[in-house]
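Asks: coords please:
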Amino acid sequence: MKSKRLDRFRERLTLPLIAAPMFLVSGLELVVAACRNGVIGSFPTVNCRSTEQLGEWLTEIETRLQQHADTSGRKAAPVCPNLIVHRSNARLEQDVKLLLRHKPEIVITSVGSPAPVLKPLHDAGALVFADVASIRHAERAAEAGADGLVLLTAGAGGQTGWLNPFAFVRAVRSFYDGVIVLAGGISDGHALHAAEVLGCDLAYMGTKFIATRESLADERYKQMLVEASADDILLTTAFTGLQTNMLKPSIVAAGLDPDDLPARGAIDIGKDIDITARENRPKRWRDIWSGGHSTSGVMDVPAVDDLVARTLSEYRGAGGA
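Replies: I've put the predicted structure just below:
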């Protein structure tokens, strides 16, 4: 079942795919490259150091995508800002006001209920997707009026869910007819098509976009993903206090033992989302990196153009329309 809520821009999508919003990884170049290739480009608004810089990013993205449309004759896929709606985000109100002026087509909310921002974003014409990690959270977001649900399943990189994707998607689809986005384990076009068969409208691809030329990730991070496999992913609460999938080799490189980590949340590598604080944090914590189970599918560090073309070929080969 395909949600009619996507009809307004479905023809602009090359793939039913979102380049996942990733803290300190999703930047202007990655978003632009994804969107002009027909993939929804998302980014956490807190990747910008200030609301002012967020406005600069959005203006630059909009300008470049308009230039692309003028040249190619095809309008790009939507840009999708990601709002952290947790009370710790001191910039939330200012960022929302800015987004209202730019009128994004989709906004994703994370780390809390979408309810406080739903009305103003809906009034501005945006679809609002909420990320959820449990059935109860999905029910609450649906009741609040979210247009889509991003299901964080076992295997998603960074802060993740624990539910099996097959069980999670089918359970949510039994009571929800909005847009369902599968997050976790999408490493190629075959997995993307399988997500559609399961009942999803869209899927996140995150880890493979980390290892692209356009991402903001450190080159060592990208190479580590190429060399790692799913066996190198550790689910731990040591760094953020929440279940998070991290790359074991980066933990070892920071001088820690992955099998003997401190207590829950004892190591702060970015639990706060005050971007100005990142420079004051010990450098080694910024070198502990996340990744999903789809790490096993990362074989190289291509340009986004090449990654999308490859994924499209796989998707069609698997039976995707």
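
Asks: can we go C-alpha only for contacts and neighbour counts from here?
Replies: Will do.

Asks: name the nearest residue to Pro120, sequence neighbours excluded.
Replies: Leu100 (7.5 Å; CA to CA, 6 or more residues apart in numbering).

Asks: any idea how many residues pack against the one you found?
Replies: Per other CA atoms under 10 Å, the neighbour tally for Leu100 reads 16.

Asks: next, the buried residues of whichever helix or strand Thr63 is part of.
Replies: According to DSSP states H and E, Thr63 maps onto helix 51-72. By neighbour count with 16 or more other CA atoms under 10 Å, helix 51-72 contains the buried residues 51, 54-55, 57-58, 61-62, 65-66, 68.

Asks: among those residues, which one sits closest to Phe209?
Replies: The nearest member of the buried residues of helix 51-72 to Phe209, counting by CA to CA, is Ile61 at 17.9 Å.

Asks: could you pull up the residues touching the closest one?
Replies: 28, 31-32 (CA atoms under 8 Å, 6 or more residues apart in numbering).

Asks: out of those, who has the most neighbours?
Replies: Val31 (29 neighbours).

Asks: how far away is it from Ala133?
Replies: Separation of Val31 from Ala133 (CA to CA, to the nearest Å) stands at 25 Å.

Asks: Val79 too?
Replies: 23 Å.

Asks: name the SS class of the residue in the chain sticking out farthest from the centre, please.
Replies: Distance from the centre of the chain peaks at Asp260, with 29.3 Å (CA atoms, centre = their mean). Secondary structure, DSSP: H, G, I helix; E, B strand; the rest coil: Asp260 is coil.

Asks: now the helices for the stretch 1-150 of the chain?
Replies: With helices called from DSSP state H, counting those that start in this stretch, the stretch 1-150 of the chain shows them at 28-36, 51-72, 92-102, 115-123, 135-144.

Asks: do you know which of those lies nearest Gly157?
Replies: helix 28-36 (17.5 Å).

Asks: that older thread, just put the buried residues of helix 51-72 in CSV and tack on distance to Thr109.
Replies: Compiled in CSV, the buried residues of helix 51-72 are given as follows (distance: CA to CA, whole Å):
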residue, distance to Thr109
Thr51, 17
Leu54, 16
Gly55, 18
Trp57, 19
Leu58, 17
Ile61, 20
Glu62, 21
Leu65, 23
Gln66, 26
His68, 28
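
Asks: this one next, for a side-by-side:
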Amino acid sequence: MNQITELLGIKYPIFQGAMAQISMSPLVSAVSNAGGLGIIATGSMSVDKLREEILKTQQLTDKPFAVNLMLMMANCEEIVDLVIELGVKIVTTGAGTPKRFMPKLKEAGIIVIPVVPSVKLAKKMEELGVDALVVEGTEAGGHIGEVATLPLVTSVVQSVSIPVVAAGGFSDGRGLAAAFALGASGIQMGTAFLASKECPIPDSYKEKIVSSVETDTVVTGRSQGAPVRSILNKMTLKYIEMEKAEMNREELEKLTMGSLRKAVVEGNTDEGSVMAGQIIGNIKQIRSVEDIIETTIEEYRHVNLPII
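Replies: Sure thing, here's the model as predicted:
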């Protein structure tokens, strides 16, 4: 049996990326019901809102799902306590180390899976006693590291003994086959699920995804040490111009203030932060979550690898 499916009790080794203000109960429950691992994103979320989302998800699915802990958030300790209180059994983590929460999480029997962008961090997380890793390459959408998925996953699987889920550049069964070839136990997809019927974002955002090609994303924020991959639009173009002009952090933050909400709530794809990965060119239609997952598995089963 696959290491990840056995560990988590899911049907397929497919994670749904934790996308801030997007990965909520409608999408999360749909992914879990279709056999993958739905993950609630806590970025910018209050404890009360998270309680609401967890309870809704528990009503919509009886399958495993996870909560992503953004460890840099001021209310992270309260969120951890809520996750334990409501009986969530899987967490993924990002933006820091889960070290201070590990005793509490493990005492509650919670499976901990950090998202890491380097071999160094992967080794540190294994030493902490985490259960698995999501290893994310720079092809991914949103906040990213600097190493591409292929060399990163290849290096990590040779450096740790716990299961690895590959992320960054996956949207179909060919990608799943490639991840297995690298030694990973599964894949995480984010951008692919943006173009799903169940994803709670405006149609304009979804249409932007399916109409874009692989060269349409750009990375902003490198000058500030916080690179983010999004679709090129008026806002990102202005940001890049300001970075080239060496504008200070305060001016850059003014430009991006509320930009994620503009995209995911208001549907403003010109001035909003339309985060997406480089796999965007492979996504051509809006489909149900079930179709995305089932097609991915079917494609994987029909991959014919040539014999050398």
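
Asks: tm score of chain vs chain?
Replies: The TM-score (TM-score structural alignment, normalised by the length of structure 2) is 0.86; 296 aligned residues with a CA RMSD of 2.9 Å.

Asks: just put the contacts of Ile61 of structure 1 in CSV and tack on distance to Pro114 of structure 1.
Replies: Output for the contacts of Ile61 of structure 1, formatted as CSV (distance: CA to CA, whole Å):
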residue, distance to Pro114 of structure 1
Leu28, 25
Val31, 23
Val32, 26
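
Asks: and which of those is nearest Val197 of structure 1?
Replies: Val31 (26.8 Å).

Asks: isn't that closest one right up against Phe43?
Replies: Yes: with contact defined as CA atoms under 8 Å, Val31 of structure 1 reaches Phe43; the gap is 7.2 Å.

Asks: got any residues that touch both of these two?
Replies: By CA under 8 Å, 6+ apart, no residue touches both Val31 of structure 1 and Phe43.

Asks: measure the aligned residue in structure 2 for Thr45 of structure 1 to Asn68 of structure 2 for me?
Replies: Correspondence of Thr45 of structure 1 to structure 2, assessed by TM-score structural alignment: Thr42. Distance, Thr42 of structure 2 to Asn68 of structure 2, by CA to CA: 6 Å.

Asks: check Thr269 of structure 2 too.
Replies: In terms of CA to CA, Thr269 of structure 2 sits 26 Å off from Asn68 of structure 2.

Asks: how about Lys11 of structure 2?
Replies: Using CA to CA, Lys11 of structure 2 is found at 20 Å from Asn68 of structure 2.

Asks: okay, stretch 108-126 of structure 2 sits on what stretch of structure 1?
Replies: Against structure 1, stretch 108-126 of structure 2 falls on residues 124-142 (TM-score structural alignment).

Asks: aligned counterpart of Phe166 of structure 1 in structure 2, please.
Replies: So Phe166 of structure 1 corresponds to Leu150, using TM-score structural alignment.

Asks: please give me every residue in contact with Val153 of structure 2.
Replies: Contacts of Val153 of structure 2 by CA under 8 Å, 6+ apart are 135-137, 164, 166, 182-184.

Asks: spit out the contact partners of Val301 of structure 1.
Replies: Taking CA under 8 Å, 6+ apart as the test, what Val301 of structure 1 contacts is 211-213, 222-223, 226.

Asks: can I get the buried part of those residues as one PyMOL selection?
Replies: The buried residues among the contacts of Val301 of structure 1 can be selected in PyMOL (16+ other CA under 10 Å) with this line:
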select buried, resi 211+212+213+222+226
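
Asks: of all the contacts of Val301 of structure 1, which comes closest to Arg173 of structure 1?
Replies: Of the contacts of Val301 of structure 1, the one sitting nearest to Arg173 of structure 1 (CA to CA) turns out to be Ala211, at 31.7 Å.

Asks: show me what contacts the closest one?
Replies: Going by CA under 8 Å, 6+ apart, Ala211 of structure 1 touches 217, 221-223, 225-226, 298, 300-302.

Asks: picking up where we left off before, any idea how far the match of Phe166 of structure 1 lies from Val156 of structure 2?
Replies: 10 Å.

Asks: give me the more crowded residue out of those two.
Replies: Higher neighbour count among Leu150 of structure 2 and Val156: Val156, with 26 against 19, using other CA under 10 Å.

Asks: show me what contacts Ile39 of structure 2?
Replies: Per CA under 8 Å, 6+ apart, neighbours of Ile39 of structure 2: 15-18, 23-24, 28, 65-68.

Asks: now Ala177 of structure 2. Nearest residue, chain neighbours left out?
Replies: Ala177 of structure 2's closest residue in space is Tyr300 (CA to CA, 6+ apart), at 5.9 Å.

Asks: please apply the same query to Glu53 of structure 2.
Replies: Ser25 (5.6 Å).

Asks: what does that neighbour align to in structure 1?
Replies: Match for Ser25 of structure 2 (TM-score structural alignment): Leu28.

Asks: so how far is Pro258 of structure 1 from that match?
Replies: 33 Å.

Asks: need the contact list for Gly41 of structure 1.
Replies: 18-21, 30-32, 34-35, 77-80.

Asks: repeat for Val210 of structure 2
Replies: Counted by CA under 8 Å, 6+ apart, Val210 of structure 2 has contacts 195, 280-281, 283-286.

Asks: and it, how close does it get to Leu194 of structure 2?
Replies: 10 Å.

Asks: ok, Gly158 of structure 1 touching Lys271?
Replies: No: look at Gly158 of structure 1 against Lys271 with CA under 8 Å: they stay out of range, at 11.7 Å.

Asks: need the contact list for Ala318 of structure 1.
Replies: Per CA under 8 Å, 6+ apart, neighbours of Ala318 of structure 1: 189-190, 193.

Asks: which one among these gets closest to Arg8 of structure 1?
Replies: Checking the contacts of Ala318 of structure 1 against Arg8 of structure 1 with CA to CA, the nearest one is His193 at 21.3 Å.

Asks: could you measure from the closest residue to Asp268 of structure 1 other than its chain neighbours over to Val31 of structure 1?
Replies: Nearest non-adjacent residue to Asp268 of structure 1, counting by CA to CA, 6+ apart: Phe239, 5.4 Å away. With distances taken as CA to CA, Phe239 of structure 1 is found 27 Å from Val31 of structure 1.
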